[in-house]
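Engineer: Structure of the sequence below:
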Amino acid sequence: MLQQNQSATYGIRLSSERHAILLAAIAIYFIVNFLARMALPGNLELDEAEQSYFSQWLMAGYSSQPPLYNWLQYATVQLFGLSLASLSALKNLILFSAYVFYFLAAREVMRDRQVAAIATLGLLTIPQVAFEAQRDLSHTVATIFTASLFLYAFLRTVRRPSISSFLLLGLATGVGVIAKYNFVLLPAAAFLAILSDAKWRPRLFDWRLLLAGVIALVIVAPHALWLVDHISAASAHTMRKLTGSGGAPALAMLNGLGSLALASLGFGGLTLALFALTHREKLPAIFRARSDWTRLTGRILIFALGLIVLMILFGGVEKVRDRWLTPILILLPLYLALKIDAAAPNLQPEMRRIWAIAIALMVLIPTLLLGRVATASLTGLYQYPNYPFASMAEEVRPQVTSAPTLVVTLDTHMAGNLRLHLQPVPVLALSTPAGLKPPPTPEHQRILFAWRSAADGTSAGLPQKFEQYLQERGMKADASQIRAVTLPYAYGRAGDEYHFAYAVFDIGH
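Structural biologist: Okay, the predicted model is just below:
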């Protein structure tokens, strides 16, 4: 008996040590990604620039995406200031937290705690989670986190319900909805999976579920009230991405189902292949293995994909992108790990392979993120961090510091970059979706318009949106005010240059 107790204690200690190693490795991985981003030029990617731009305001809604990430970025900027470090650190902290909650979710339902590591490391095999989220995503990054948090809260509530687990479930659901609208498919599919399972169905009649609902509603309410007044403007951009050109219904359905199949393969294909490779000797046993948890998670996947199929058949959805499946198919590594756990194999040889693949990916991903920008002089392929926004900011700095100035651009990408490099000068982008009012700007005595131009940018005149902006303020456009700027790319080839233009107008002159 004593020997059994000692063996159990040793097993728990060994398991805890392995889990500590896992979390330490993941933490180091995200620190390396942060350092890799800091080593690149301070010119921002699309989503980074959008966050830089919107960090000027705290609002209930911003554009076609819900505001969770914007709120987190605003708070970060208020605490630490706006910088490349505060933009990248927030992203990597959110992603690290997502891996931690995914690990906790897996540990909640695994018989063999080693398999929780398999599930967690499986996130590295999803391109949209491992690479794209690091390259340039924000709202999807928030969705990765909230989906992981939801899975932990949901599985904990199903396995060992308590007031705290239900409150956490409500919190996860609420923040998920304001992270990205397609997140609602995950709790909807989870509800249907519970409803269809006789063993777990009583959880739906627990009075504490009402507490979860109240918490979720309180979190969602500020943005929901904003959305009621802006539903058309907020949804138009997303619907353009999802729907087609209004052709034959049968063809639209085929296009939708085909795009769903391709998106699913693009999202989970590598994960399936690598799981099959690392467990190749035991695939038949793993395929046949069943448990209560494989049944539940498998049904969540089926119901979630089924809801998308209904949207294709009856909602006109024709273009499903792999990134749009994030809150659904992020469940895939957990489901596969549960199948492995149900088969109860000896995992020693597989764990060595899994760690080898994971370490290779942890090295490969930051290397690719660095290489795609740093090798531009060799490839001639320029990424957004190669664009010379920092140099442009230095070019116009004397104009914006000699009088209170508002910088006006056509899009949030340039606006966010100039906001980063010219702060505290306020910046406004005129690409606000139709129906949404531009955010408020402080009093100013000068307007500086900035835009991308062709090599002969001065001959094109002031863009029409800028002319309209001046007319609304009783001012006239003057082409003589336009200045063309030609600047080299960061890490660019000799002779390769990017072209900007700007124009300055003093109010009242």
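Engineer: Every contact and neighbour count from this point should use C-alpha atoms.
Structural biologist: Will do.
Engineer: element containing Ala89, please.
Structural biologist: Secondary structure assignment for Ala89, by DSSP states H and E: helix 84-109.
Engineer: Identify each buried residue in the helix or strand where Ile194 lies, please.
Structural biologist: Using DSSP H and E, Ile194 sits within helix 185-195. Neighbour-count burial for helix 185-195 flags 185-187, 189-194 (criterion: 16 or more other Cα atoms under 10 Å).
Engineer: by contact count, what packs against the helix holding Ala89?
Structural biologist: Judged by 3 or more Cα pairs under 8 Å, 6 or more residues apart in numbering; DSSP states H and E, helix 84-109 is in contact with helix 2-39, helix 46-54, helix 68-80, helix 114-121, helix 139-159.
Engineer: how about this one, so we can line them up?
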Amino acid sequence: MQALAKRNVLILISVLAIVGIAFMKVTPELEDSEQAYLTQWLQWGYNDQPPLYTWLQYGFNQIFGLNAFSFAFLRALVFGASLWVGFGFYRKVADANPDKALFALLLWVLVPTLIDWTFRRLSHTSLMNLSVLATYWVLFLLMKKRNLKNYLLFGLVLALGMLSKYNYVLVLASFGIGTLVDKRIAKVIFHPKMLLSVSVALLLCWPHFNWVLEYRHLIGERVAEKTAGSGWPVVSTLLSYLSAFLKMVWPLLLFLVWYFWKQRQRPVKRAALIIAYPLFILFVVQAVVVLVVFLFMGIQKVETRWLLPLFLPFVPVLITAMKIPVEKYIPKFYLIFLLVIALQFLRTPVEKVFGIPSAVHYSFKPLHQHLQQHYPERSWLFFDITYAGNIRLLDKQKVVGTYDDFLLSEKHLKWPRVKVITKYAHTPEWGAPTDSITEFGRFKETVYLIDETTEVK
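Structural biologist: Below is the predicted model:
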């Protein structure tokens, strides 16, 4: 019961901290700016990301308004739900031991990217964290009891994952390969009732899948831009993958090294680990699947946050691999977790006091006032979604556009309009700047405004 109470306190404090952090910023983070722009419309898809998070944000905006609280509250609830689901899943793996489940949850604090990015920025990835944890939880429920209720629930979490982030398919691929090496996984996946799960998932995802088929080339181009790099393809992918993984878990690895050195204890034999937990098999399979897919796609730039959802379900493996007296370490890690939350909460005001550069300290009001004063009747078209989202937050009734949106041609922005850009090229298609704002924002950029009174054919 004490473990449950501590989990609930973590959830409550995390939610309050995430919401509080949002009100300390002059300007929202990139992801919130993106959502401010995208939630102008309800669509079956949005650029190169699945639509579920934006759908949820659209609903929150309708209830709470288009403001910092709406964006932060959704992110806070998703993280809080991840803590709740993670605890439930870890408890299932740890033979219903709440202390082991809580300790596994507290180990999240040794994954810097998770706390830092989730508290301040992550949207789609945070939702996928929740989706993957829920998927593994239901998978383990099915290993115990393969009934209609659990298979229906499995279909729902499959849909949740596929509508959260596209790399969720890597989780499904690991399940498929896992059936070849573990009978318990195979019994779940190849059971006739799995047809119910697949049917539910396809029914819920079908409209978005149709949208993806229609815009697959544009989505592919956008993904290629984000993952492009330089160097030898295979070597660059391997190094980037390894580097991203180490950046994600280096404090955790240091803790493991310290613990093994202190205890002079070897981990549980691999055979015993595999027999006890099919989760270990899925961890190995998924690590290989992700690497193979990255190599096949020629991805040379792997972001640390991409690996987060694929790693979190396997934290209980560490509890199995070490004979840790969790009751002894829980108070220490609980205090560390609360301390890290406090540091995250204080980070923004500390940056401001000490003059540490950050985009969230620079207001878009000067640009908005300039547009309102000189171009009130024009449609406003931006080359950057960050600009578009921030301006919409300041002018909620104004419909804005951005060239970052590959569906821009379908938005039908009214003419005349003004283009707002930060990198001007002297080309006939762009036209000549009619106005500019110098030294704008953190990077002291020159913002060029091009007034288009008639549509350029």
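Engineer: sorry, back to before: Provide the aligned range in the second structure for the helix holding Ala89 of the first structure.
Structural biologist: The aligned range for helix 84-109 of the first structure in the second structure is 68-93, by TM-score structural alignment.
Engineer: mean shift between that stretch and the first structure?
Structural biologist: Following the fit onto the first structure, the mean deviation recorded for stretch 68-93 of the second structure is 1.1 Å by mean Cα distance after the TM-score superposition for the first structure.
Engineer: now the strands: where do they sit in the stretch 301-450 of the second structure?
Structural biologist: Using DSSP state E, counting those that start in this stretch, the strands assigned to the stretch 301-450 of the second structure run over residues 379-382, 400-402, 417-421, 435-440, 445-452.
Engineer: Could you check how many residues crowd around Glu108 of the first structure?
Structural biologist: If you count neighbours by other Cα atoms under 10 Å, Glu108 of the first structure ends up with 18.
Engineer: Show the contacting residues for it.
Structural biologist: Neighbouring residues of Glu108 of the first structure by Cα atoms under 8 Å, 6 or more residues apart in numbering: 152, 155-156, 159.
Engineer: Please render those as CSV that adds distance to Phe505 of the first structure and neighbour count to the earlier fields.
Structural biologist: Formatted as CSV, the contacts of Glu108 of the first structure follow (distance: Cα to Cα, whole Å; neighbours: other Cα atoms under 10 Å):
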residue, distance to Phe505 of the first structure, neighbour count
Tyr152, 55, 26
Leu155, 59, 23
Arg156, 60, 23
Arg159, 65, 15
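Engineer: Take those residues and lay them out in TSV including distance to Ala289 of the first structure.
Structural biologist: Putting the contacts of Glu108 of the first structure into TSV (distance: Cα to Cα, whole Å) gives the following:
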residue	distance to Ala289 of the first structure
Tyr152	23
Leu155	20
Arg156	22
Arg159	20
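Engineer: and which of those is nearest Leu46 of the first structure?
Structural biologist: Ranked by distance to Leu46 of the first structure (Cα to Cα), those are led by Tyr152 at 30.9 Å.
Engineer: Counterpart of that closest one over in the second structure?
Structural biologist: Taking TM-score structural alignment, the alignment pairs Tyr152 of the first structure with Trp137 from the second structure.
Engineer: Map Thr296 of the first structure onto the second structure.
Structural biologist: One correction, residue 296 of the first structure is Leu, not Thr. Using TM-score structural alignment, Leu296 of the first structure sits opposite Pro278 in the second structure.
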